[in-house]
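*Asks:* coords please:
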Amino acid sequence: MAKQLLIYDRATPINADTHKDVSVKMTGAYGFARDVNSVPIVAAEFSAAAADCVIVFAGTAEAVFPAVLLGVENDRNEYVDENGAWIGRYIPAFLRRYPFVFAQNPDGNQLTLCIDEGFEGVNSDGRGERLFDSEGERSSFLQSQLEFATQYQSQYLRTKAFCDRLLALDLLEPAVANFTGDDNQPRRLAGFFRIDRAKLKALSPEVLGEMFASDELELCYVHLQSFANIETLSIKLAENAARGQSLQ
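*Replies:* So this is what the prediction gives:
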């Protein structure tokens, strides 16, 4: 699995002194995500992401978090074309919030909104949306980005609780995805976890009832159903390989 935070080059805390004259021109392109083959998603995204992505659990046997597979090679995202356009049905919130991100202070008790100063749309020329107005107050644009990041963080905590329950119930197992490569040869992708359907069905009625009431049971089955999208990923791999050959 790829290192997702590589999309951030210089995540810097936002403040009115440093960024008083800074504007952000949102390009609508996703070239910054071209080199990642997976990104995290939160529980609220499962249904939408399952439209054309495979949802897995990335991490270790002690700590996992959901992610969507975007490619089968470490440095290749099959959902971004050569012009940086997204060619899938659903764009993960992790990417939609870019170039903004929350970062914890060293004590871990406070979150600060940061911006990737390496993003091509960050400028001091007045292009796009300003971060602060002439009085040094947050602009409506910055406020909306803060609200989006806050909502994401809230969903992150809910999703972490869901993952903790899966681990406590010992429902996860190492998994592999079998697919056809761009050379039409069988390939395998490993290094992630999936829910063991048999163990899920064997849970007690009381535990299943709790998971049903919290919508966690639905998340489990959406995750399992999403593995049907391995074929979608294989098709994108072949289409992108053909497109690359046609551009040569």
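
*Asks:* okay, CA-based contacts and neighbour counts for the rest of this
*Replies:* OK.

*Asks:* now do the strands in the protein.
*Replies:* Taking DSSP state E as the criterion, the chain contains strands spanning 11-13, 23-24, 38-40, 54-59, 64-69, 100-104, 111-116, 122-123, 129-130, 172-180, 186-195.

*Asks:* which one of those lies nearest to Glu82?
*Replies:* strand 38-40 (17.9 Å; CA to CA).

*Asks:* coming back round to it: figure out which of the strands of the chain is closest to Ala93.
*Replies:* Nearest of the strands of the chain (CA to CA): strand 38-40, 8.7 Å.

*Asks:* mean neighbour count and distance to Thr232 added to the strands of the chain, as JSON lines?
*Replies:* Shown next, in JSON lines, are the strands of the chain (neighbours: other CA atoms under 10 Å; distance: least, CA to CA, whole Å):
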{"stretch": "strand 11-13", "mean neighbour count": "19", "distance to Thr232": "33"}
{"stretch": "strand 23-24", "mean neighbour count": "22", "distance to Thr232": "34"}
{"stretch": "strand 38-40", "mean neighbour count": "23", "distance to Thr232": "15"}
{"stretch": "strand 54-59", "mean neighbour count": "23", "distance to Thr232": "9"}
{"stretch": "strand 64-69", "mean neighbour count": "23", "distance to Thr232": "11"}
{"stretch": "strand 100-104", "mean neighbour count": "19", "distance to Thr232": "30"}
{"stretch": "strand 111-116", "mean neighbour count": "18", "distance to Thr232": "32"}
{"stretch": "strand 122-123", "mean neighbour count": "20", "distance to Thr232": "35"}
{"stretch": "strand 129-130", "mean neighbour count": "21", "distance to Thr232": "37"}
{"stretch": "strand 172-180", "mean neighbour count": "16", "distance to Thr232": "10"}
{"stretch": "strand 186-195", "mean neighbour count": "16", "distance to Thr232": "15"}
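
*Asks:* run this one through as well so I can compare:
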Amino acid sequence: MARYVALSKSDHRDSGLVAASNRHALTQAVVPVVAEELFQVLPTMPVAFVRASDDAPYELVALQSLQPGVNVYVHTNGRWIGGYRPAWYRSHPFRLVRDESGTRRIVCVDEESEAFEKDAGPDAVRLFGMDGEPTPKTRDLMTFLEKLEQSREVTQALVNHLDEAGLIVPWKISASNPKGEGGHDVNGVYHVDEAAMRELPPETASRLLKNGALSIAYAQLLSEHRLQGLVRLYELRAEANKQAKPADDVDLEALFADDDDDDLKF
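*Replies:* Presented below is the predicted three-dimensional model:
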């Protein structure tokens, strides 16, 4: 279980990072994404909206499963098999967290992550140098986190515009296992109401076009055909679990014919 604590030179002077798997993402059915990376996300993942409660704002996410507690883009051995890896995962094991006053963001690290070593071994990339200052790697990570947070805030504002225009509605999805059995409705997932978008008053449509919110709306709608890819990944996951097909051999270009796995760099 994640245990985020504030990164500090006093507590983490001897700490470092090591190569690790993606097991921390194994049970995540959705992952937050930002508008800036949608071009990379769309080739392999459906995009949707979720909310923590009825009065909470909608959040832009990529769907990684139609069942809770499952991520079909991560092999059970922890290897990522989904092509592009969203920025949220690439920031692991770090997060920017607001302090108690809510006015300042603090870099925190998950001390329970297998990528983190409190007492760094010889193969670890140190977080602080001998002088107690952040290493170039740590400074790069801090810059990445700041840019990701800025992109998240911009994305959230655009999603809020779509909501205010009445364009986000429940997405009726029915799912079954790879054998076509055990069908169930997927709840708590939302998408853009395409019919309502076509009927927007000209001034509203113009405003959403100028502020960039319509770009997210179109991207979400275009991504919906990726739902079938989730079903096929269920099948590949089942094969890989039986060692009939190693995760390394999964051919995403064949699975998603128009795949583009360019890395997003903030």
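
*Asks:* fetch the TM-score of the aligned pair.
*Replies:* Scored against TM-score structural alignment, normalised by the length of structure 1, the superposed chains reach a TM-score of 0.91; 239 aligned residues with a CA RMSD of 1.6 Å.

*Asks:* ok so, going back, can you check which of the strands of structure 1 gets nearest to Phe46 of structure 1?
*Replies:* Of those, nearest to Phe46 of structure 1 by CA to CA is strand 54-59, at 7.7 Å.

*Asks:* now the angle from the closest one to strand 186-195?
*Replies:* Calculated by axes from the mean of the first three to the mean of the last three CA atoms, to 10 degrees, strand 54-59 of structure 1 forms an angle of 70 degrees with strand 186-195.

*Asks:* who's in contact with strand 54-59 of structure 1?
*Replies:* 1, 46, 49, 64-69, 191-194, 223-224, 226-230 (CA atoms under 8 Å, 6 or more residues apart in numbering).

*Asks:* how about stretch 21-35 of structure 1?
*Replies:* By CA under 8 Å, 6+ apart, stretch 21-35 of structure 1 touches 7, 74-78, 80, 83-86, 95, 121-132.

*Asks:* what about the residues you listed, which are in helices?
*Replies:* Leu95 (DSSP state H).

*Asks:* now distance to Ala161 of structure 1 too, for the strands of structure 1, in TSV please.
*Replies:* Shown next, in TSV, are the strands of structure 1 (distance: least, CA to CA, whole Å):
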stretch	distance to Ala161 of structure 1
strand 11-13	27
strand 23-24	34
strand 38-40	15
strand 54-59	14
strand 64-69	10
strand 100-104	19
strand 111-116	19
strand 122-123	35
strand 129-130	36
strand 172-180	15
strand 186-195	16
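
*Asks:* which of the ones you listed sits closest to Ala241 of structure 1?
*Replies:* strand 172-180 (12.3 Å).

*Asks:* angle of that closest one against strand 64-69?
*Replies:* 10 degrees.

*Asks:* and strand 172-180 of structure 1, what does it pack against?
*Replies:* strand 186-195, helix 230-247 (3 or more CA pairs under 8 Å, 6 or more residues apart in numbering; DSSP states H and E).

*Asks:* check the offset of it from the chain's centre.
*Replies:* How far strand 172-180 of structure 1 lies from its chain's middle: 19 Å, per CA atoms, centre = their mean, to the nearest Å.

*Asks:* show residues contacting it.
*Replies:* 166, 186-196, 230-231, 234.

*Asks:* same deal with stretch 200-213 of structure 1?
*Replies:* Against stretch 200-213 of structure 1 from outside (CA under 8 Å, 6+ apart): 171, 217-218.

*Asks:* buried members of these into PyMOL, please.
*Replies:* In PyMOL syntax, the buried subset of the contacts of stretch 200-213 of structure 1 is picked out as below (16 or more other CA atoms under 10 Å):
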select buried, resi 171+217
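
*Asks:* can I get the contacts of stretch 200-213 of structure 1 in TSV with distance to Ile115 of structure 1?
*Replies:* TSV is the format used below for the contacts of stretch 200-213 of structure 1 (distance: CA to CA, whole Å):
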residue	distance to Ile115 of structure 1
Leu171	37
Leu217	36
Glu218	34
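
*Asks:* how close does the alignment partner in structure 2 of Phe212 of structure 1 sit to Met197 of structure 2?
*Replies:* Using TM-score structural alignment as the criterion, Phe212 of structure 1 maps onto Leu209 of structure 2. Distance of Leu209 of structure 2 to Met197 of structure 2, given as CA to CA, to the nearest Å: 11 Å.

*Asks:* with neighbour numbers in mind, choose between the two.
*Replies:* Met197 (19 against 12; other CA atoms under 10 Å).

*Asks:* would you mind measuring from the residue nearest the centre of structure 2 to Asp119 of structure 2?
*Replies:* Nearest to the geometric centre of structure 2 sits Val31, at 3.2 Å (CA atoms, centre = their mean). The span separating Val31 of structure 2 from Asp119 of structure 2 equals 30 Å under the rule CA to CA.

*Asks:* what sits against Thr135 of structure 2?
*Replies:* Here Thr135 of structure 2 is in contact with 126-129 (CA under 8 Å, 6+ apart).

*Asks:* how close does it get to Phe128 of structure 2?
*Replies:* Taken as CA to CA, the span from Thr135 of structure 2 to Phe128 of structure 2 is 5 Å.

*Asks:* how about Thr204 of structure 2?
*Replies:* 50 Å.

*Asks:* comparing these two, which residue is more hemmed in?
*Replies:* Phe128 (22 against 13).

*Asks:* aligned to that one, what sits in structure 1?
*Replies:* Using TM-score structural alignment, Phe128 of structure 2 pairs with Phe132 in structure 1.

*Asks:* and stretch 157-170 of structure 2, which stretch of structure 1?
*Replies:* Counting by TM-score structural alignment, stretch 157-170 of structure 2 sits on residues 161-174 of structure 1.

*Asks:* quote the end-to-end distance of the matching stretch.
*Replies:* Termini of stretch 161-174 of structure 1 sit 20 Å apart (CA to CA).

*Asks:* so Asn241 of structure 2 is in contact with Gly78, correct?
*Replies:* No - assessed by CA atoms under 8 Å, Asn241 of structure 2 is found out of contact with Gly78, at 11.7 Å.
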